[in-house]
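[1] Predicted model follows, preceded by the sequence.
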Amino acid sequence: MAVNFSCTTNFFCGYVVSFLLIVTQLGFCSVYFMFLADNLQQIMEEAHFTSNVCQPRQSLVMTSILDTRFYMLTILPFLILLVLIQNPQVLSIFSTLATITTLSSLALIFEYLIQTPHHSNLPLVANWKTFLLFFGTAIFTFEGVGMVLPLKSQMKSPQQFPAVLYLGMSFVIFLYICLGTLGYMKFGTDTQASITLNLPICWLYQSVKLMYSVGIFFTYALQFHVPAEIIVPYVVSRVSENWALFVDLTVRTALVCLTCFSAVLIPRLDLVISLVGSVSSSALAIIIPPLLEIATFYSENISCATIVKDIMISILGLLGCVLGTYQALYEMTQQTHFYMANSTRVHI
């Protein structure tokens, strides 16, 4: 009886984790759509007065010619073609190219942020609503959580993975802290959801946006790989071999269209990042792992201190999940009401 209950619990938990992993990774892909569209919009609509002399963005009043949704739909066919490539060697080339372009653009961004002048007398503490959104945004930075086990399984020496993981995460945390702090000191309350949208208008920093966008474009395929490896084999196994390739390509195309539709539906980069982080990333990164540790090692006389620590971490993650999700959804509804009100005034 106990064995059957344990097997049923493990089976159910496996499906829950797989579902959350799919939601998380597809959420990341939707965020990538928004990032690419926002940066492509700036690059295209500012091209006619971009020069070698950098102009601060605050000194110019910009009026969008085309909605960001148009740029999302423009990117869609190219991302569909990208995810149809399933050769691991080709994907590794894309990954290397994404890393090179991202690091190069980050170096130029840091070079600009450390220049003077910086804002002074900035508030050191934000209001509690901002903290709720920050929770989801911070957890979103664990977007690589779905790639941990796949990367470990591909290593020649998997036993060295913990050291690689700790080193990599420490470096990423350091970069995030420095970029966030310097960006806030440089732009203050005008800081955009993506720091690239704050860069001045000149060819140098337009190229930075382009390089970063190229890196994000190819990274899309890596984030998409996880949900595709879960969903596609499940669907293909239920059709005949003659239809396998067609169904494979169709499902991949449908998933990309789903991420694009989600981005078109809520084109607010900051709110979607917070929502994805609060809903699914918090469950995968904070809530579920401590509970799994208790369930796995409880029969091996796990210490009371470890149990208390795991429970406290899970409760913290659950509170952040509930409150962060509420605040993100509330901000989205407020934005919807704002757009509807503006549309009504224009119609009248």
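    Cool, the structure landed.

[2] going forward, measure contacts between C-alpha atoms and count neighbours the same way
    OK.

[3] ok, Cys13 - contacts?
    Taking Cα atoms under 8 Å, 6 or more residues apart in numbering as the definition of contact, Cys13 has no neighbours.

[4] you'd agree it is in a helix?
    Yes - checked against DSSP: H, G, I helix; E, B strand; the rest coil, Cys13 lies within a helix.

[5] roughly how far apart are it and Ile201?
    For Cys13, the distance to Ile201 equals 50 Å [Cα to Cα, to the nearest Å].

[6] what does Thr101 give?
    Counting by Cα to Cα - Thr101 and Ile201 are separated by 20 Å.

[7] Cys29: neighbour count?
    Other residues lying near Cys29 total 27 when counted by other Cα atoms under 10 Å.

[8] So it sits against Leu222, correct?
    No - judged on Cα atoms under 8 Å, Cys29 makes no contact with Leu222 at a distance of 9.6 Å.

[9] Regarding Ala126, what is its secondary structure?
    Secondary structure assignment for Ala126 (three-state DSSP): coil.

[10] try this one side by side with the last:
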Amino acid sequence: MSSYRPEAPPNTTKTRTVFTIDNFSSTSKLAENIGSTNTINEKDELYNPFDERNVEHPNSDAGALLHLLKSSLGTGILAMPMAFTYGGFTFSIIGTLITGLICTHCVHILVKSSHDLCKRAKRPSLTFAETAEVAFEYGPLGVRKLASFARIFVNTALVLTYFGGNSVYVYFISKSTQEVVQYYKGDEKTFVLEVYMVLLLIVLIPLCQIRVLKWLVPFSGVANVLMFGAITITLYYLFKDGVTSPNERPQVGPITDWPLFFCTVIFAMEGIGVIMPVENSMRNPQRFLGCPGILNISMSIVLSLYTLMGIFGYLKYGTIKEPITSEIPIDEVPGQMARIFIAVAITFTYALQYFVPMDIIWSSMKQSIPKSYRNIAQISMRSLAVIATVVIAAVVNNLESLIGLVGAICFSILGLMVPCIVEIVTCWDAKAFGIGYWKLIKDIIILLFAMMTLVSGSYSSIENLINPGNPETLANRYFVWT
């Protein structure tokens, strides 16, 4: 996108924002008139983006909280004991808390940067990708030419991230359903897991045709209730008959397993792609940040639950490489209910997460499709995309590797790297790094942590995937690895 024109005044025309699915896209035109400095001046401060928003289907504070909980409180909580297996007891507690605080902070700086950039660009709201684009567009002269690339990069990363995340959801849903069905049929070899994944299309394809975020609030509410129900049942079994003493578990896991620990925790807690759409859809967006704030409330709940599930799941069962519900007795009704609750809750969560990649893809292609064919084209696109996530889950069919790859590659880039880079570029000319450049130093440390997770986590996950000793991967069934 374009260029630096200091002679032209900023565009202060009031913009009407209608929040439908289109608010997830990054197709809105940036302000054409860019000032000569990145610094927020008095004129910028007079512009209040919240006053300029006119959302057609606004979310209440409760609705926003439900969406944030649902975006983060998903399959990841069931994998937390698996993460503790990699990290050991003491290391995992400390690592989970630190990682949770880092993830929350990165969301905070992304939203704060977006608010500052809205003032500079005189825009009522910005999507995730637009925030990255405007940051570079209004950043130092040397990086402004990267603005379009930043938008395309974030959009591409979002699509890949949520396709990978939804593939993990397909695995969880299918696995939970398979365990219940096989118990009642009495024959564990009746259906392989891939059959359940294919049958799941009957539910997912119609559900993913919903195109307005507000209409999914009831589904998020039901999903939260079911997930809390499943967690309650799981905790019942964790405390039933007591747990092993922490002294009997390794306090620190092998250093070679640390990358998988961080990948799993990052995957579990991140919901970065849903943040900007939810914030942009709020009736009172000024309540999103701050203390207590919608963000802090939701992440406090998520971090507490994840830490507790990891601690007691690890103390109870020790080394596990599957969702913790797989350890719950299937021959008891509560154990069956927990699996059913999880399957339904994750199905609804799938639909919420599906919004992000679908709108990005649709926004990039709808202009080339005649209006009379757009509805059928979008239905077809959404259906094919659901099928794609099922194919990914069926081909990989390895929970450790799938979670590790999505956490290492996708969420470490989107959830950690991009927010830090956006803040650095946003603050650069404004000289807003604080005393001793503490913001810059802090962002560099987070970037190094994210890079370490990206490289080491990806290597560990890929090595685990192609390990010939792992009989669960589809590749190992049909190919010989050398």
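    Structure received. Since the model is a prediction, treat every value here as computed from it, not as a measurement.

[11] Any idea what the TM-score is?
    The TM-score (TM-score structural alignment, normalised by the length of the first structure) is 0.89; 332 aligned residues with a Cα RMSD of 2.2 Å.

[12] Ala157 of the second structure -> the first structure?
    Under the alignment defined by TM-score structural alignment, Ala157 of the second structure corresponds to Leu20 in the first structure.

[13] Its match contacts Leu284, correct?
    Yes - taking contacts as Cα under 8 Å, Leu20 of the first structure lies within contact range of Leu284: 7.2 Å.

[14] Same drill for those two, tell me which one is more crowded.
    Of the pair Leu20 of the first structure and Leu284, Leu284 is the one with more neighbours under other Cα under 10 Å, namely 22 against 18.

[15] Quick check: the gap between that one and Leu258 of the first structure.
    From Leu284 of the first structure across to Leu258 of the first structure, the span is 22 Å (Cα to Cα).

[16] for Ile288 of the first structure, same thing?
    For Ile288 of the first structure relative to Leu258 of the first structure (Cα to Cα), the value is 26 Å.

[17] next one: Thr196 of the first structure
    Taking Cα to Cα, one finds Thr196 of the first structure at 26 Å from Leu258 of the first structure.

[18] same thing with Ile216 of the first structure?
    Taking Cα to Cα, one finds Ile216 of the first structure at 18 Å from Leu258 of the first structure.

[19] Show me which of these two is the more surrounded one.
    Set Ile216 of the first structure next to Leu258 and count neighbours by other Cα under 10 Å: Ile216 wins out with 22 against 16.

[20] counterpart of that one in the second structure?
    In the second structure, Ile216 of the first structure lands on Ile346 (TM-score structural alignment).

[21] Then Leu316 of the first structure?
    Under the alignment by TM-score structural alignment, Leu316 of the first structure pairs with Phe449 in the second structure.

[22] quick one: its match and Ile102 of the second structure, what's the gap?
    The gap separating Phe449 of the second structure from Ile102 of the second structure is 10 Å, by Cα to Cα.

[23] where's the residue mapped onto Leu269 of the first structure from the second structure relative to Glu332 of the second structure, distance?
    Under the alignment (TM-score structural alignment), Leu269 of the first structure pairs with Leu399 of the second structure. Per Cα to Cα, Leu399 of the second structure is found 25 Å from Glu332 of the second structure.

[24] Neighbours of Ser372 of the second structure, how many?
    Ser372 of the second structure: 8 surrounding residues under other Cα under 10 Å.

[25] Neighbour count: Thr101 and Ile201 of the first structure, which is higher?
    Taking neighbours as other Cα under 10 Å, Thr101 of the first structure and Ile201 compare with Ile201 leading, 23 against 19.
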